[in-house]
Structures are given as structure tokens and as C-alpha cells.
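> predicted model follows, preceded by the sequence.
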Amino acid sequence: MSKVELYAAIRRDHRGGMSMRELERKYGVTWRTVRKALDSAWPEPRKKLPPRATGLDPYRSVIDEILRADLDAPRKQRHTVTRIFHRLVEEHGADVSYGMVRYYVAGRKPEILVESGRAPLEAFVPQTHQPGHEAEVDFGDVTVRLAGELVTCYLFSFRLSYSGKAVHRVFASCGQEAFFEGHVHALRTLGGVPRSKVRYDNLKAAVARVLGLNRARVETDRWIAFRSHFGIESFYCRPGVEGAHEKGGVEGQIGYFRRNHFVPVPEISSLAELNDMVDQWDLQDGTRRIGSRPKTVAEYFAIEQPLLLPLPEEPFETGRMFTPRVDRYGQIPVRTNRYSVPIRLIGRRVRVVLHASHLVVYDQNVEVARHERLIAKGAVRLELDHYLEVLVRKPGAFPGSTALEQARSAGKFTPVHDAWWDQAKKIHGERDGTRALIEVLLLGRHLPHEHVVAGLATALRAGAMTADAVALEARKAAQAETEPGTTANAPASGKLPATVTSLHEWRLAHLPPDTRPLPSVTAYDQLLRRRRDSGGDHREGEAQ
């Protein structure tokens, strides 16, 4: 077994009551290994080699077409693996081995039979579930209108088999990060972990390889560590449509939830807003009855909840780690997308923690950037603040920058910014006016965005096109917000008067009174008199 599986087995037996010495004897390991396994479900990471392409990849579609054509061919005149292998070599010049073809056909042939709808019918046996013992997990796709655009998201569902209590979460993808974060949210909401098995599809987030049609699976190392941490016992359904009935409860739950809460299509500004709505819908569904049951979902869950296993106290890092290098554009590649970081990090490697809905960038354990995760592939997300240092030196690059365009689309660069910028260019010129605007944008690192916009508006009304004036008015707006009494003399229209005090006058007004006497130059006058006297004597000597 792998090291991750060894750790998981040691932790499981330790929870069952085995001592450390017994674990050493059972698994033939040292005390140090047992101690490490009990301290952490995740062993020291090993560098994995990238997956290698095979010579069969270009011919998979050819084999699929042969297998589909065999569905209508006479039973005794269908392709064997040997015949398929010979056709690939003779007709397509494929350089593949017989074993590669046999392995692919063995797994693909039943899938094509299911896809065609010709799989044989099966009989089903009703099951009774014990409270607190079993659960089912699955993803389902949903369509939402996010910021005015129709996008496809993924609904994670964790359903307890006895009570029917389900917890949902919407993510931009159904990758491993979403899979883990959905589990963490569901287990915290339910307050415990099922005692027996949790049923799963053969998701790539959990299963690295399906070994034939039986229950044997090669699980991913991160998933082994995750379920070992929470004490989850996994049970995998049969591949394809044949195994869908083995977790029919969650399949039906996703359909019910989608029909009742996602019709009509929700219009939201962010996934966080949508997930707040999903939490409320989960609470509402607790009052419904499933089929002909005499009690509601919430009443059955009240019986089941105390029987769940307790959650571990230590958190589990659900994010995926990456260490990309910052390119000359101040961007880093993460999966299929690119994100900006401060321009000062060009050429350095940074650490990225990728979550289901966002990512965080660290430079030597200091957070330097945080982005909402992009949904589309091949997209770029830039933060205007990351490029301000270089734009101060190159103001000509500011008007056409992609970061400026994205800031406008996100509402961070407002019409007030544009109006102040236009006026500054008229007064100071194109270059200096743009540089003044960039200096104003740098204020956003120390002042809230709304206060900077208020300072821009006041400075624009007063005709003060300097960054110092905007900074002063922004601080006045912040002070007015923290001290409500300062706005008592505001006009009835609610607008502040367009008066801008220079920073020099503002500093002088806040200095303590100076009680020192005025300086005197009398002593210096005496020096000047002596100089004239000595100069006169010298002139008299010259005259004689």
C-alpha cells in the first residue's frame, strides 16, 4: 500500500482502540512513523511525474466508431480485440501494442453499450438505512445569470440516507477543491460524520483509476488524506448509468432542488450571494415530507444528528498548492487562467492556494494578492492596483491598459474618476494629468474606495486637480463618517460645500500656538555698524 493508505489504516485502527505498540507490530513500522500518522493524515509530499501520453490516444475515436458499428452487426461477425488491433496497424499505421488495445476495449465496450441504451434491465432490492450511518454525495449542473451573463455552475449535494437531510453548495467548477470544500461545509452544517459508508460516483476528484467493473478503485492521495482526516468510509458505485441507482437518493434530491429553487433562473451578482440563498433553501426544505413518510426531514434529522461521529478539531487545508513564476507582465498562470500580482514580484516564484471560488497569492508567507476564481478557460483577471508603480513611470500606458478596462467593468474606476482625469489633463497636460490620477489611485491602499471617490467629487467641484487635495477631502469624508456631528452644518441638499484647504494651511491650523517672542536682529545691526566704521577708517588712510 502507498504511504497515504498506510497512514489512513493506522489512524483508523487507532480510532478503534489499538495502542501505538500494537500498530507498530501490525504494520511493521517504527514508532516515529506511527506518531507521524497520528499527528497528520497527510505524509510528506512527493514530487509526482507528469502523466505521459500513450500511442493509443490518436486512435481512441477510431476504436469507438468500430465498437458502435458492432452494435448493429451480426453477433458472430463483430470485432474481436485482435481484429481491432490488426485494423489499427494495417489501415491507420498505428504503432501500438496489443495490450494497450485490449485494456482500452475492455473498459470502453460496456460504456458504449450503456450509451446506446441497450444495456440489459436489472431488478432492484429496496434498502433500509440506519440513522447516522450512511450518506450520498454527487454534483449536478445548474444555470444561473451571474452579473447579467448566463453561466453553468455546479451544485454539490451531501444527503444523509436516513433522514433525507441534504446540504448544498454552488461552485464554479466540480474540481477537487470544490469537492473538498463542499464536504467541509456539509459536515459542519450537519455537525458530524456518518458512521458507516458514504456513496460516491467515480469522480476524478476522488478516483484516479477504476479497476474493471468491480468495487476496486485507485484513489487520489489527497482524497485518501481528506477522508482519513474526517473518518469517512467511501463506497463507489458502478461506473456509468448502471451505478446511478446505487445512490438514487442524492440523484433525486439534486433534481428536486434544481426544479424548485432554480426555476426561474436566479439572477445574482456573485456566487457568495447565491450560496446565502442556498442555505436558506436548505432550511426551508427541512419542513417537507419525502414520499409517504409520516415525519418531516427536520424531524428525522433531529433523531439522526446525535448519532453522527464528532468532527475533528484540526482543520484540513482544502486548497490546492501551486508555485508559479511571475512573468514580465506581472501575471501568474493557475490552471488554464492567468491572474495579476504586484509588479515588484516579476521573476520571482510565489505560492498560490487555489480554492473553489477564489485564490490567494503569498510571497514568503505574506498575502500579496487575492482574486475571485475565473469560470471561463483562458481568461485573465488583472487588478489595477498591482500596476500603479510602473504606470507612475509610464503614464502613457495607462489609458489603453487592460487592467484599467477591467477596473471600469468591475465598477472600481467610476465616472467620477474619468471626469476628474479629463479635467486634470486640461490643466496639467496629458502626461502630468494622468500621473496625478495615478497618485490618486495609490490613495486606495490607505483609504477606503468610497472615501476616495467622495474626495474626487469634492475636489472636482472646487476645481482642485491635485492628489493632495483629493487626499485631504477623502480624509475629511472618512472623518465625517466616523464623527456624525461634523455633518451637522451640511446644506439641505446633502452635498458638502466645495471648499478645499491646502495641505500647508491644514497642517498650520493643527499646530499648537507659538508663545515664543519674535526674533530680533539688533545684534546683527551692531556687526554691520562696526564694519562701516572700519571701512571708513580704511578709506581715510587711503586718502592721506
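Looks like it arrived, so ask away. Numbering: from 1, shown residues only.
> switch to C-alpha atoms for all contacts and neighbour counts from now on
Fine.
> where along the stretch 251-400 of the chain do the strands fall?
Counting by DSSP state E, counting those that start in this stretch, the segments of the stretch 251-400 of the chain that form strands are 267-268, 320-322, 331-334, 337-340, 351-354, 358-363, 366-372, 380-381.
> export those strands to CSV and tack on distance to R408?
Listed next are the strands of the stretch 251-400 of the chain as CSV, based on distance: least, C-alpha to C-alpha, whole Å:
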stretch, distance to R408
strand 267-268, 20
strand 320-322, 30
strand 331-334, 19
strand 337-340, 16
strand 351-354, 26
strand 358-363, 21
strand 366-372, 16
strand 380-381, 13
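> here comes the other one, which I'd like you to weigh against the first:
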Amino acid sequence: MLIVETIAKIRLAYFRHKKPIKEICRDLRVSRKVVRKVIRSDATEFHYERERQPLPKIGPWREQLDALLLGNDGKPARERLTLIRLYEELRELGYEGSYDAVRRYAKNWRKERGTVLAQAYVPLSFSPGDAYQFDWSHEVVILNGATVTVKAAHMRLCHSRMPFVRAYPRETQEMVFDAHDRAFGFFKGACARGIYDNMKTAVETIFVGKERQYNRRFLQMCGHYLVEPVACTPASGWEKGQVENQVGVIRERFFTPRLRFKSYDELNAWLLDKCIAYAKAHRHPEMGDRTIWEVFEDERQKLVPLRGCFDGFHAVSAAVSKTCLVRFDSNKYSVMANAVGRPVEVQAYADRIVIRQDGGVVGEHRRRFGRDETAYDPWHYVPVLARKPGALRNGAPFKDWVLPAAMERIRRKLSGSADGDRQMVKVLAAVLEDGLPTVEAACAEALCQGVHSADVILNILARRRDPGPPLTILTPDALKLRHAPLADCAKYDQLRSSG
């Protein structure tokens, strides 16, 4: 085959240097036929393609190989065999050719059937308030000096392209609920449809086509916000391409270089400000004369109005230990002493833990995300102190317990007496009946009187609880005056002179 350099030399020698064909053939060691072909065609490159490709080995096995390829192409993606496996099966039938021949034949077979297509997609268009897309991503940040991987919840309105991002320490269901609640609160409304991948916190079972069995609590959330959930086809991220694109943009523009914050609250406040600034600074991809924020302001009028916040918690049952502790997510939380011995329901929110028993709340704490941490509420253990007052001094729940100012002064004064712990327990127990503000006021009154005894404080509380009837003086009718006396200073002067 002629190379481009040889063709260029022939053309230069003939057309520019006016050399005869015989001399060109002698200098370049090519035939007259080749030189005449280059001169007459005026081409600078030649391609040779075989009109007919003989298949000496594959030919007798074409039908069997076509059947294997057709059957393999109809199987699900996870069950399809590789070409090596198909080649081995063909060898078992008696084929003696090479694997390369099978590979080339399979490539042409797919081209003829049109199964090897370019990655082409149909552009989508969404009306205002029609749909939003939701997804998660993992980002690396530095929180309070430690490098952690946060889970970023992404939501994007399909019409206006308005983004919303919030970081969480977990990717659990209660975080999904909180992300939706905060996103809809920011958008001031929801959309008619929500497009998701098949995340386990939303989808329990995948059926043929678009049929899904959704999680019961997830359906409750969608019903509350009047949203119709739509799940994508597995391994088809292009069906929610907008939020997939947002993940890359947010990672490049927001999380690079690595962010440094003290807490999740600071990080999320910064992310919200960045989303607003990004929307105000960038043009809408389809409406070039308007920004994303301007289109979003118009879309807000078409969103589904909110009907309050969804009570988004994840509930699990748990047992209460004899130390009044409940274990959840590798951490322990205290409950009221009267809950010991019976199961409770732990309602986990994104930022707090609520523990219920028989419909009532027996414990509520700020959620911990570490491991083997214990969250105490000292008031849960006050009823136990009535039987074991000595635990007040060394009990783990009472370490670093900050009491109101007056009660703390009473505690310090009682610590010097022999029965100080027992007296302080009586004062603390009164809080369960009278309330903390009332007991704090009684302690302050006792200190003003110069005493700090528990009996005095309890007496003050008893008087406030039952002050008794008001003191009234009744005058009998016989002693009531009929006429008002008149003032006579002369009688007073007469008494002074006689004295």
C-alpha cells in the first residue's frame, strides 16, 4: 500500500520538477502503474478495502455462532457471557478456529444488528413545578480539625435548575426526611414528582419495568408533601442526569479545595449561601437571558404549597438497662427511671433522639454520631437518688452537672455537713413535683434569710403550694358605730392641763 510520503514525492517530482515517469520509477523504486495512478487520480491518500472477507474457519459455524450471540444478547446484563465463554462453548461443539476470528465476527454481528450504538440521549424538558431530582454524594471535609467524609444530600428543581445541598454524617432514612424538609422549606414548596435512584431508604423491592415496592415511611413522607415518587432504571444514571451533573459541579466549585469548619451547622449554612450565590451568578442553560435564580423565583409560584413539616423519624424498638440506658447506633442514651424493665421505641431524627414508652416521652437527647458515647440527663436519675443519696457525689450522670445559681450555692453549703447529700436529694426531688423555677425561687428566698437547710426550703415550697386562707377580722354588729365621732381638740388640751 502506498504511504502518504511516497505519494507526495511522486506528485512533487512530476508536477513541480517536471521529471519523466521513467526517472520517477527509477528514483522511488515504484512501478509505472503506481506513478500513473497517482498522477491521474489527483489523490493524496489511497485506501484499500477488501470487497469480500473470506471466513475459512467461521463459515461452517456461522449458524451456531449466530444462535449463541443472539441468545446471549437477550439475557440480563449480569447473566451475559463474555466472548471468551462463547468461544469456549463453540470449541466444545467442534470449532477449531481462533478466538480472534470469533471476536471479529461478533463485532460485525453487533454492528449489523445495531446493538452497538453511540451514547445518544433524548433531551428532556420539564414544566415549572413538575419534578425534582434527588441524590447523595460523599465529600471529604475537615470538621473541628478532623478529616471526615460527609454525606451530601443533593436536590435540584428540573425546570429552574435551582440547587440545594446539605451535609450529614449519615445516609440513613431520617437524614433523607430532614433533607427533604429543609429543601422544601428553602424552595417554599414541593414538586408534583420526585425522581430517585433505587436507594434502600426509599425502595424495598425492584420489579420489572418501573414498578417498585417503596418503603412505608418513605411513602408517608411523599404523601405528606403530595409528591409522586419515580424510581430510575437500575444502573441508568442518565435518567436523573441533572442532579448527577450537579454532584460534579458542587464538588468542583464548593468542596475544592478541602473545606474547614467547626461543625455541621456552620458547613450547611455556608453551603446554602453558596447555592444562592451560584444561582444568582449563572445563566439558565435554556434561557440564556435570565439567571437560574430569576427562573427559580418564577417557578416558586407553581410549586405545591407546603402543609407543615413531616415528622421524619426512623423508629426502632430497644430495651432499657438497669442503669436507665438505651443503646442506639453504637451510643447510649438515658431515660426516666420508671421506664426500666419495659421496652421503648427510639425515634431517631437527624439531630435528636426521642425515646417513647406507652405513648409518652421518657427521654430526649441531642443525637451523638460517635461510638461508645453516653448521653446522660441527670434528672432521669433523681428518683433513684431518693433510695441511694450517696450516689450524688460520685454518680456518672451528676459529674459536671450545672444547676441554677441559687441551687448550686445550696449544694456547696450542704456539701460540708454530714447529711448534706441527703438534704440536697430532698431539694432535687422537689423539682419533680414543683418544677425547677419554683424550687430555684425557694432556694433564693432561703439564702436571703441566711439559711440553707432542706427543711426550710421544703417549708417555703409547702407555703407557696398551700398558702392557707387569708386573714380577715369581722366586727360584731353590737360594736359597730352608729355615728361617726367628731374631733374635739379642746378635750385633749383639758387632759394636758390637768396632768
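Right, received. Where do you want to start? None of the values given here were measured: they were computed from a predicted structure.
> if we can go back for a sec, out of the strands of the stretch 251-400 of the first structure, which is closest to K3 of the first structure?
Smallest distance to K3 of the first structure across the strands of the stretch 251-400 of the first structure (C-alpha to C-alpha): 19.7 Å, for strand 320-322.
> what residues in the second structure pair up with that closest one?
Counting by TM-score structural alignment, strand 320-322 of the first structure falls onto residues 314-316 of the second structure.
> what's the mean deviation for that stretch versus the first structure?
Stretch 314-316 of the second structure: mean distance to aligned residues in the first structure after superposition is 2.9 Å, counting by mean C-alpha distance after the TM-score superposition for the first structure.
> flag every buried residue along that stretch.
Counting neighbours by 16 or more other C-alpha atoms under 10 Å, one finds that the buried residues in stretch 314-316 of the second structure are H314.
> count the residues that sit near R102 of the first structure.
Using other C-alpha atoms under 10 Å, R102 of the first structure is surrounded by 16 other residues.
> sorry, that was for V4 of the first structure
Applying other C-alpha under 10 Å, we find 22 residues neighbouring V4 of the first structure.
> from L23 of the first structure, how far off is it?
The gap separating V4 of the first structure from L23 of the first structure is 16 Å, by C-alpha to C-alpha, to the nearest Å.
> show me what contacts the spatially most central residue of the first structure?
The first structure has H358 as the residue nearest its centroid, 1.8 Å off, counting by C-alpha atoms, centre = their mean. Going by C-alpha atoms under 8 Å, 6 or more residues apart in numbering, H358 of the first structure touches R370, H371, E372, R373.
> what's the answer for A429 of the second structure, then?
Contacts of A429 of the second structure were listed using C-alpha under 8 Å, 6+ apart, and they are V382, P383, A386.
> in this structure the last one contacts V425, no?
In other words, A386 of the second structure. Yes - with contact defined as C-alpha atoms under 8 Å, A386 of the second structure reaches V425; the gap is 6.4 Å.
> more neighbours, these two?
Legend: neighbour count by other C-alpha under 10 Å for A386 of the second structure and V425, higher for V425 (23 against 16).
> can you verify that one is assigned to a strand?
No - according to DSSP: H, G, I helix; E, B strand; the rest coil, V425 of the second structure belongs to no strand; its state is helix.
> can you find the partner of it in the first structure?
Match for V425 of the second structure (TM-score structural alignment): I438.
> its match is in contact with L388, isn't it?
Yes - using C-alpha under 8 Å, I438 of the first structure is in contact with L388, at 6.6 Å.
> where do the contact lists of those two overlap?
Counting by C-alpha under 8 Å, 6+ apart, I438 of the first structure and L388 have no common neighbour.
> neighbours of the aligned residue in the second structure for A298 of the first structure, how many?
Aligned counterpart of A298 of the first structure in the second structure: W293 (TM-score structural alignment). By other C-alpha under 10 Å, the residues close to W293 of the second structure number 23.
> distance of G319 of the first structure from I332 of the first structure?
Distance from G319 of the first structure to I332 of the first structure, by C-alpha to C-alpha: 17 Å.
> let me redo that: G175 of the first structure
The spacing between G175 of the first structure and I332 of the first structure, counted by C-alpha to C-alpha, is 20 Å.
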